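Engineer: Next come a sequence and a model predicted from it.
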Amino acid sequence: MSTLTPSALRVPTRRNTELVLLVFAVLIVVAAEAAVEAARDGHLSSRLLTYAAVPIGAGVVTHLVIRKLAPYADPLMLPIVVLLNGLGLVMIHRLDLGLKQQAVENGLPYDGAQAPTQVVWTALGVVLFLVLLLVVRDHRVLQRYAYTLALAGVFLLVLPAVLPARFSEVNGARIWIRVAGFSLQPGEFAKVLLTIFGAAYLVEKRDVLALAGKRIAGIDFPRGRDFGPLLAAWVVCIAVLVRGHDLGTSLLFFGLFVVLLYVATERASWVIVGVLLFAGGAYLAYQIFGTVQLRVGVWLHTFSPAYQQSGASYQLQQSLFGLGTGGIFGTGLGAGHPELVPLPATDYIISSFGEEIGLVGVAALLVLYGVLVARGFAAGLAVRDAFGKLLASGLAFLIALQLFVVIAGVTRLLPETGLTTPFLSYGGSSLLGSWAVLALLVRVSDAARRPTTSPPAKDTRDVTSTSVQAAVS
């Protein structure tokens, strides 16, 4: 019987592929910034070097660290994120130029430039990415701290809802912490912590949760005694919705937990029960809270005279007008007026892109997100341990669901929720949380592609040698 030699098990690291893709990503970002400057100023300036240096620095530093700490990681994830982050920075800078011109035309001063701040947040996001790769040498170590991370996640999620409105409320939603001019959205970090807990908990309890109970309409529903985790998640999310008036965050977390249940148990009945529970909670919130009623009313009757006179539907109207103006190919970067949409760099940055790069450009952005999500799911399928499978699947779904909710709100498919677009939107909390998600996906993908004969990563105490057993068998 033949044995496998180390050379036969050799797996290419694909780091050179990643480097080539990073070069292309940087070139696209530089070309986009050049297009903005040519359209706005008629010539290129030194700012091109500044905004080119950001994706170059982020790409080079993270690539070198991945070569050392996660050599078998997926080669597509990092270039996609560098490209998205770079394009988001270009659009934020372009919006700064438009808002400044608008202020000058109205005889007002403008000191609210957001692009320089986003550069700082990008640097901090890269630092967080590197720290996580250095500290978390094996993703399975996180399973040991699941309940501690869950406690921290729930604390961060609930904190804005219990603070006075002047410290937490923005546009009717209490999802912020605002102190001394500094604002933070703790839910962006809570989503990562709760995803880790959900994956660890369901690995532990999946056999019990997979047991069937009563059969209704041809579907095996779970036993009543096993509804505890789902009901607990529902209560937390509805509490956030009730207290914070934040439909987007509650939808995000509850959808995440239901999908993790489905992946762990492979039972569609969990999804059905989850959808029914959330629909009931959302309907109850609609009946009680005026903020939720207003958002649903604006969604259903965007062009109603009542909402137009009050200005409640102005943001969504401008978004739809901008998307319509962009058409198929867009007006060109720097040639439109996306600054006319309120909050164009945060909630409605997709609308800003839609006006200037059109349907084709937005479709290209969605393809990038689709590839990123697909590679996350691929890492989950390929990794050898159950916790890694659920963790990667949950993080990938988190990106997909958040993107869907944002796109649906901008295009009037769903009520606007106030969520940000991962890696594109302005905001420190969103960017830091997104880079943290990337770090964990990179770590899981490295474990998935690492040859079974390779020595384990450092700091893997008390972790089962699943890969070694698989190689022997």
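Structural biologist: Nice, thanks for sending it over.

Engineer: only C-alpha atoms for contact and neighbour calcs from this point on.
Structural biologist: Noted.

Engineer: Name the helix or strand for A123, please.
Structural biologist: Per DSSP states H and E, A123 falls inside helix 115-135.

Engineer: Show me what that helix is in contact with.
Structural biologist: Helix 115-135 is touched from outside by 54, 58, 62, 65, 69-70, 85, 89, 92-93, 96, 426-428, 431-433, 435-436, 438-440, 443, with contacts defined as C-alpha atoms under 8 Å, 6 or more residues apart in numbering.

Engineer: now the strands: where do they sit in the stretch 151-300 of the chain?
Structural biologist: 169-170, 173-174, 177-179, 182-184, 212-216, 219-222 (DSSP state E, counting those that start in this stretch).

Engineer: Check it against this one:
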Amino acid sequence: MRTPPGGITPVRPEPAAAPSDDGSTDTAVLRALRKIRVPQKQRNRELALLIFAFLVNGSAVVLVQLGAAGEVDPKFLIYLGVLTALALALHITLRIVARDADPFVVPIATVLTGIGLAMIYRLDVHWGRHGWAAYSNRQLAWAGIALVGAILVIVLLRNYRVLFRYTYLFGLAGVVLLLLPMVPGLGTDAGADVWISLGIFSFQPGEIAKICLAIFFAGYLVRTRDSLTSTSKRFLGFTWPRARELGPLLVLWLVSLGIIVMQHDLGTGLLIFGMFVAMLYVATGKTSWVLIGVVLAAGGAFVAWRVLPYVHGRFDNWLNAFDPDLYWSYGGSAQLVDGIFGMAHGGLLGTGLGQGRPWLTPVAESDYIFPSLGEELGLIGLFAILALYMVFTARGLRIGVNGQDDFGKLLAVGVSFTVALQVVIMVGGVTRLIPLTGLATPFLAAGGSSLVANWLIVAILLRISDAVRSRPRVVIG
């Protein structure tokens, strides 16, 4: 059927309800019939992809056990089965309350989480870590918490537009979460000042803060888009904003620099500023905002490099990584170089799961899990992982572009871009394309706070995509 001018596709009107025996119209039955979708194509597609993801995850763990230990340990497979059951529970929940949600997001997140678990477990086998001392067991527990949290968001957040009402509350929550590591008695000495201790475990509040700030940025830009899109003049082929509209961007730039200076956290500062610039571009459609953001980020990085010893060390390790003196110095480039040699050892096809030596690189289960996977899966395996990230981001951006309202569009784009930017920063850092920063590779790296935050992002995208696909069509005639 050809679409008429105006972009509205005519839909055949539904037939009138047949009267029942008592002469009344049985609208309740018809309403129930309209809610039934047989088959649920999106959910069936998701189930097929999930089964494939479960097979990949289980096979990866078995290969690790055979390659590293020479035998299969059913105990860890049982633990992985519990995680599989939770993923199926999320799928069933979507069938009931969000049957039109995107079918690719959950399988991609599941297989990335499983591959990360297999590599973390592989390192535990080498170091002989067992029980709660094993990073893989803790990662499994956090993965279970993350999936339960995603299910709760899907069930409780029936209408994501409710978040728009609390725009400034989420902004305040994001700032408070970023400041928590500076509270006496809460902060830890684990590298950068971004962790807080809650007794039996540590948590990185900045991971949850990025979600709160994404909600705040989306609500704020929807409210102020008209003023931000006002123009003064065109220069060099671009429409440049007026000076007074630069205020929000400058404030976020200063906040990002403050995070770098006070918490020694270059990654979070770049992530928050990059997310805001991307959402600002989507809200206004003005390329000049991106150019201004890039100039500010480059200027801030240059000043931090010249002034802050912490940032200067990162740049020095990046530019002079293979300097022998720097390699053997404390806090030098040994970690970066070892990771590069590990990926080179993997070659095109890799050494095979459980048969490499990823433990030679310090903190291989967290910051350097990407080089660890590159050694045992090879360049082809790394490309497959990057392709999964690419599809995940593309689905998130598509959800945003097709959104019903401006808030949903900006929120979906914001959280999707956050995942993509985090991958770019970490992969670029461990491959020596850019200076290394202290972020976690989404879904793969060991770290409960990062895993929980990324699965909450999955839940938000599912909720927005369900609203996009299930929106009512316009009936003509």
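Structural biologist: Here it is on my side, so go on. Small disclaimer: the values here were computed from a predicted structure and weren't measured.

Engineer: Now the TM-score, please.
Structural biologist: For this chain pair, the superposition-based TM-score is 0.90 by TM-score structural alignment, normalised by the length of structure 1; 448 aligned residues with a C-alpha RMSD of 2.3 Å.

Engineer: okay, and the helix holding A123 of structure 1 goes to which residues in structure 2?
Structural biologist: Helix 115-135 of structure 1 lines up with residues 136-156 of structure 2 when matched by TM-score structural alignment.

Engineer: Superposed on structure 1, what's the mean shift for the matching stretch?
Structural biologist: Once the two models are superposed, stretch 136-156 of structure 2 sits on average 0.9 Å from its counterpart in structure 1 (mean C-alpha distance after the TM-score superposition for structure 1).

Engineer: Flag every buried residue along that stretch.
Structural biologist: Within stretch 136-156 of structure 2, the residues scored as buried using 16 or more other C-alpha atoms under 10 Å are 136-151, 153-155.

Engineer: L252 of structure 1 matches what in structure 2?
Structural biologist: Correspondence of L252 of structure 1 to structure 2, assessed by TM-score structural alignment: L271.

Engineer: Correct me if wrong: its match contacts Q422.
Structural biologist: Yes - using C-alpha atoms under 8 Å, L271 of structure 2 is in contact with Q422, at 6.9 Å.

Engineer: so stretch 358-372 of structure 1 aligns onto which residues of structure 2?
Structural biologist: Alignment of stretch 358-372 of structure 1 against structure 2: residues 378-392, by TM-score structural alignment.

Engineer: mean shift between that stretch and structure 1?
Structural biologist: Looks like 0.6 Å for stretch 378-392 of structure 2 (mean C-alpha distance after the TM-score superposition for structure 1).

Engineer: hang on, the earlier thing: list the contacts of the match of L252 of structure 1.
Structural biologist: 418, 421-422.

Engineer: tell me which of those residues is nearest to Y327 of structure 2?
Structural biologist: Checking these against Y327 of structure 2 by C-alpha to C-alpha gives Q422 as the nearest, at 26.1 Å.

Engineer: residues near that closest one, how many?
Structural biologist: 21 (other C-alpha atoms under 10 Å).

Engineer: What lines up with V82 of structure 1 in structure 2?
Structural biologist: Match for V82 of structure 1 (TM-score structural alignment): T110.

Engineer: Name the nearest residue to its match, sequence neighbours excluded.
Structural biologist: Nearest residue to T110 of structure 2, sequence neighbours excluded (C-alpha to C-alpha, 6 or more residues apart in numbering): A53, at 6.6 Å.
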